[in-house]
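Visitor: I'll drop the sequence and a predicted model, then ask my questions.
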Amino acid sequence: MGKLARRLASQGVNYAGQASPLLRRLRKISALERREEARAFLELFARETGMSRPAFEKRWSEIGRALRRRNFYEHTQDELAFGARVAWRNHGRCIGRLFWESLEVFDCRKTTEPDAIADRMVRHMRDALGDGRIRSMISVFAPVEDTVLPAYIESRQITEYAGYTLDDGSLLGDRQNVEATRIAQSLGWRAPEPRGRFDVLPVIIRDRSDRRVLFSLPPSAYREIDIRHPAEAGFADLGLKWYAVPCISGMILTIGGIDYPCAPFNGFYMCTEIASRDLADRKRYDLLPDIARALGQRPETAKTPLWRDTALTELNRAVLHSFRQAGVTIVDHHAASDQFMEFHRREQAEGRRVAADWRWVVPPQASGACEVFHLRMTNFHPVPNYYSAETSDGRRLMPFYGDRHRSRAEQAFDRLRRRWKLWKRTAW
């Protein structure tokens, strides 16, 4: 690390020359690309909010000057709220976008210290859960300012379960979180004794100097639902449970060329997320054999693998029953499919194409019986949007002009420009 980097780090400021994990995840776009995204976002904001042309020109002049001077500009509160909602509307991996306009946006850009971020997230989780009728919310913290990186939440979700490697080499808990659990223990977290399959992990926050800070969630910040089957008493003996509010904290919000690496947001669960993926995936809890035995089946001696289908269906039934008995918002995959189709129709009526990733939107359970299974989808990665990392999904993000009336020549030019940007952003 050079002298300048050391001096900035001592002041609590991160510097682009450091090998920061966040820096490796951020999109690499040029000043011209940032300016293009800012212009495209402001035009979208003006078009959909009814901004007058003089007001647009004045605001664009302010943004242009800021970009030339600092390669950065600040969104107004209205722009931030609009951008966060449109990012949800544009995100091709989400099936639940029908309610994008109801997203509650909280401007937390002045909250920069880890303690204050943790306090805000405790309030966020409490307010999101409420009395069980879950509210979709996002808390947006400080953005990246050119080469200065803000504090951010390293944990992928605010509520996660620990995963342990036992002495005999077997795994206990959530296999996906074995490394996150090891990191938390190295930072001083002590797992409860005896260790269980559903131990809530603390939240890891990185401050502006890229140092990890550990915060344990108070019990009032989350609620767990015991999984019970409406007809099979054996389910209770398995001791299954899951948390009520999924709050994603490991994604980066990008609006008009400005990235917000700390923008935790929550919706509510679709039953297959818990039953068909979290509890059933082999790289997660891998509980299908246990579920089958609780149903009176013997997977070891079964002549066909269809016992898995029965176990998955009954596990989904148990999750739905348990959440509804607890009065907590949840949706089944058939209702979610219908909601997406309604969202698709509304967007078409507004003259907007829908970006969608078939592999993520189609539910993993009873896929062919859901209408979305038969819908042709293309994910063209429009901005604003959310992304996990530059190498996974951030590289393809760029303005989409296909909703406008354009000549064939303009359409061809757009395609060539997208290909050029992708080629330039690829590390050959």
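Guide: Structure received.
Visitor: Going by C-alpha atoms from here, please, whenever you check contacts or count neighbours.
Guide: OK.
Visitor: and Val213, that one's in a strand?
Guide: Yes - remark: Val213 belongs to a strand, assigned using DSSP: H, G, I helix; E, B strand; the rest coil.
Visitor: try this one side by side with the last:
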Amino acid sequence: MHALFGRTTDVREAERFIRLFHAENPSAGGLPARLRDVARDVARHGTYVHTFEELEFGARVAWRNSGRCIGRLYWRSLKVRDRREVATAEGVAVECVAHLREATGEGRIRPTVTVFAPDTPAMPGPRVLNDQLVRYAGHRLGGGVLGDPRNVVLTDAAKELGWRGGPGRFDVLPLIVRSGLGDPLLCNLPGDAVLEVPLRHPEYGWFAELGLRWHAVPVISDMCLEIGGVCYPCAPFNGWYMGTEIGARNLADADLAALLPEVAARLGLDTSTERSLWRDHALVELNVAVLHSFEQDGVTITDHHTESRRFLTHLEREERAGRRCPADWSWIVPPLSGGATPVFHRYYDTCELTPAYVHHRPTR
């Protein structure tokens, strides 16, 4: 439950957002009347309702303000699915599946956000407990984990609710959805809603024998969309993958899939000394495989060199528009060959702006 549940919307935050919306959308008109209506609704009901235009603008600006995202150049293209009338767990589950199908586009990934019912002073909005709509299970087996170690707790919770999947290395977890103050609901994702890419290498035939794959669309589902003092606790959103997210993190991190030793062994590298740079060599080939596989299957993906240049273009555009552009250096610089990318060689504004996608505050 978000901390804004049970609280009156801060009318000052509402006013700041309404003024921002009208400043960037002067054709909307009627600013004084809109400010009066919002103040009246907050006084009477403890909150107010965004127009679709305000919601769409707020969701897009929240992406523009996301300091950890390198792919913000196309923030204006974000497709906003307004599902604020949906508050039941069943309805949220159905719309999350629809989101996956629409955003996937048979491989032509479309940046998309689906916005469900907000928190109000009387009732919290729905929540998806998964941190992404598509995640692979982490099964406890003996003293270890089969699958994704990040998702052990979520996998346990799903099994307690009756899930009988696995145990495999790439078992897609069901969604766990909670509506308002209700009990959690388990929802299995249909196979046609989850596009996966089997990984292979353009030069090494043995790479396909590793049996690796990854899902096509990263849909963040456990963050709150805050717009003008209103919290939408369930607003799953996605862009598309940058290759290093999969090849240098999800499959390579020592506390995740930890595949570098296996890849290095297949490459015949000398792993007895760090000076052979076997980790670096294996990491590059793993990332080559990811980019090659997505491209061969016609699934949208970008590489870290291209995306770094795009980010600097975004930064220049924001500066020309007279806006601050927050960025977290530790997230913007890619986890592979960071020093070879242009985003490495500068500092960034670390301010926090709203609207924003934020992690849920502690429950009360």
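Guide: Looks like it arrived, so ask away. Keep in mind that what you see is a predicted model, and the values were worked out from it rather than measured.
Visitor: Pro190 of the second structure corresponds to which position in the first structure?
Guide: Superposed on the first structure with TM-score structural alignment, Pro190 of the second structure falls opposite Pro218.
Visitor: in which helix or strand would I find the nearest residue to that match once chain neighbours are set aside?
Guide: Spatially, and ignoring its direct neighbours in sequence, Pro218 of the first structure is nearest to Val122 (7.8 Å; CA to CA, 6 or more residues apart in numbering). In this assignment (DSSP states H and E), Val122 of the first structure forms part of helix 114-129.
Visitor: and the match of Pro190 of the second structure, how many residues sit next to it?
Guide: If you count neighbours by other CA atoms under 10 Å, Pro218 of the first structure ends up with 9.
Visitor: quick one: it and Asp115 of the first structure, what's the gap?
Guide: Distance of Pro218 of the first structure to Asp115 of the first structure, computed by CA to CA, to the nearest Å: 14 Å.
Visitor: Kindly report the same for Glu104 of the first structure.
Guide: Per CA to CA, Glu104 of the first structure is found 23 Å from Asp115 of the first structure.
Visitor: now Lys424 of the first structure
Guide: Distance, Lys424 of the first structure to Asp115 of the first structure, using CA to CA: 39 Å.
Visitor: go on, Asp199 of the first structure?
Guide: Taken as CA to CA, the span from Asp199 of the first structure to Asp115 of the first structure is 23 Å.
Visitor: what does Asp259 of the first structure give?
Guide: In this structure, Asp259 of the first structure and Asp115 of the first structure are 22 Å apart, going by CA to CA.
Visitor: quick one, which of these two is more surrounded?
Guide: Neighbours were counted for Asp259 of the first structure and for Asp115 using other CA under 10 Å; Asp259 has more, 22 against 14.
Visitor: Is it correct that Gly211 of the second structure is in contact with Pro198?
Guide: Yes - using CA atoms under 8 Å, Gly211 of the second structure is in contact with Pro198, at 7.4 Å.
Visitor: Which one of those two is surrounded by more residues?
Guide: It is Pro198, of Gly211 of the second structure and Pro198, that has more neighbours when counted by other CA under 10 Å, with 16 against 12.
Visitor: before we move on, back to that, which position in the second structure pairs with the residue nearest to Pro218 of the first structure?
Guide: That one, Val122 of the first structure, aligns with Val97 by TM-score structural alignment.
Visitor: for the equivalent of Ile332 of the second structure over in the first structure, what are its contacts?
Guide: Superposed on the first structure with TM-score structural alignment, Ile332 of the second structure falls opposite Val361. Val361 of the first structure makes contact with Gly92, Arg93, Cys94, Ile95, Val372 under the criterion CA atoms under 8 Å, 6 or more residues apart in numbering.
Visitor: Serialize those residues to JSON lines and add fields for secondary structure and neighbour count.
Guide: Shown next, in JSON lines, are those (DSSP: H, G, I helix; E, B strand; the rest coil; neighbours: other CA atoms under 10 Å):
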{"residue": "Gly92", "secondary structure": "coil", "neighbour count": "25"}
{"residue": "Arg93", "secondary structure": "coil", "neighbour count": "18"}
{"residue": "Cys94", "secondary structure": "coil", "neighbour count": "18"}
{"residue": "Ile95", "secondary structure": "coil", "neighbour count": "24"}
{"residue": "Val372", "secondary structure": "helix", "neighbour count": "23"}
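Visitor: Out of these, flag the one nearest to Asp414 of the first structure.
Guide: Gly92 (20.1 Å; CA to CA).
Visitor: Am I right that Tyr386 of the first structure is in contact with Arg85?
Guide: No - Tyr386 of the first structure is beyond contact range of Arg85, at 10.7 Å (criterion: CA under 8 Å).
Visitor: which one of these two has more residues nearby?
Guide: The neighbour count for Tyr386 of the first structure versus Arg85, taken as other CA under 10 Å, is higher for Tyr386 (28 against 22).
Visitor: secondary structure class for that one?
Guide: Put simply, Tyr386 of the first structure is strand when judged by three-state DSSP.
Visitor: In the first structure, which residues correspond to the helix of greatest length in the second structure?
Guide: Counting by DSSP state H, the longest helix found in the second structure is helix 278-296. On the first structure, the counterpart of helix 278-296 of the second structure by TM-score structural alignment is residues 307-325.
Visitor: buried ones in that stretch?
Guide: Buried residues in stretch 307-325 of the first structure, counted by 16 or more other CA atoms under 10 Å: 307-308, 311-312, 314-323.
Visitor: Let me know the closest of those residues to Val148 of the first structure.
Guide: Lowest distance from Val148 of the first structure to those (CA to CA) belongs to Phe323, with 42.7 Å.
Visitor: The residue nearest the centre of the first structure: what's it in contact with?
Guide: Nearest residue to the geometric centre of the first structure (CA atoms, centre = their mean): Ile248, 4.4 Å. By CA under 8 Å, 6+ apart, the contact list for Ile248 of the first structure reads Arg156, Gln157, Ile158, Pro264, Phe265, Asn266.
Visitor: measure the residue nearest to it when sequence neighbours are not counted to Arg190 of the first structure for me?
Guide: Spatial nearest neighbour of Ile248 of the first structure, excluding adjacent residues (CA to CA, 6+ apart): Gln157 at 4.6 Å. Remark: distance between Gln157 of the first structure and Arg190 of the first structure (CA to CA) = 19 Å.
Visitor: the more surrounded of those two?
Guide: Shown here are Gln157 of the first structure and Arg190; by other CA under 10 Å, Gln157 has more neighbours (21 against 12).
Visitor: Many thanks, we can stop here.
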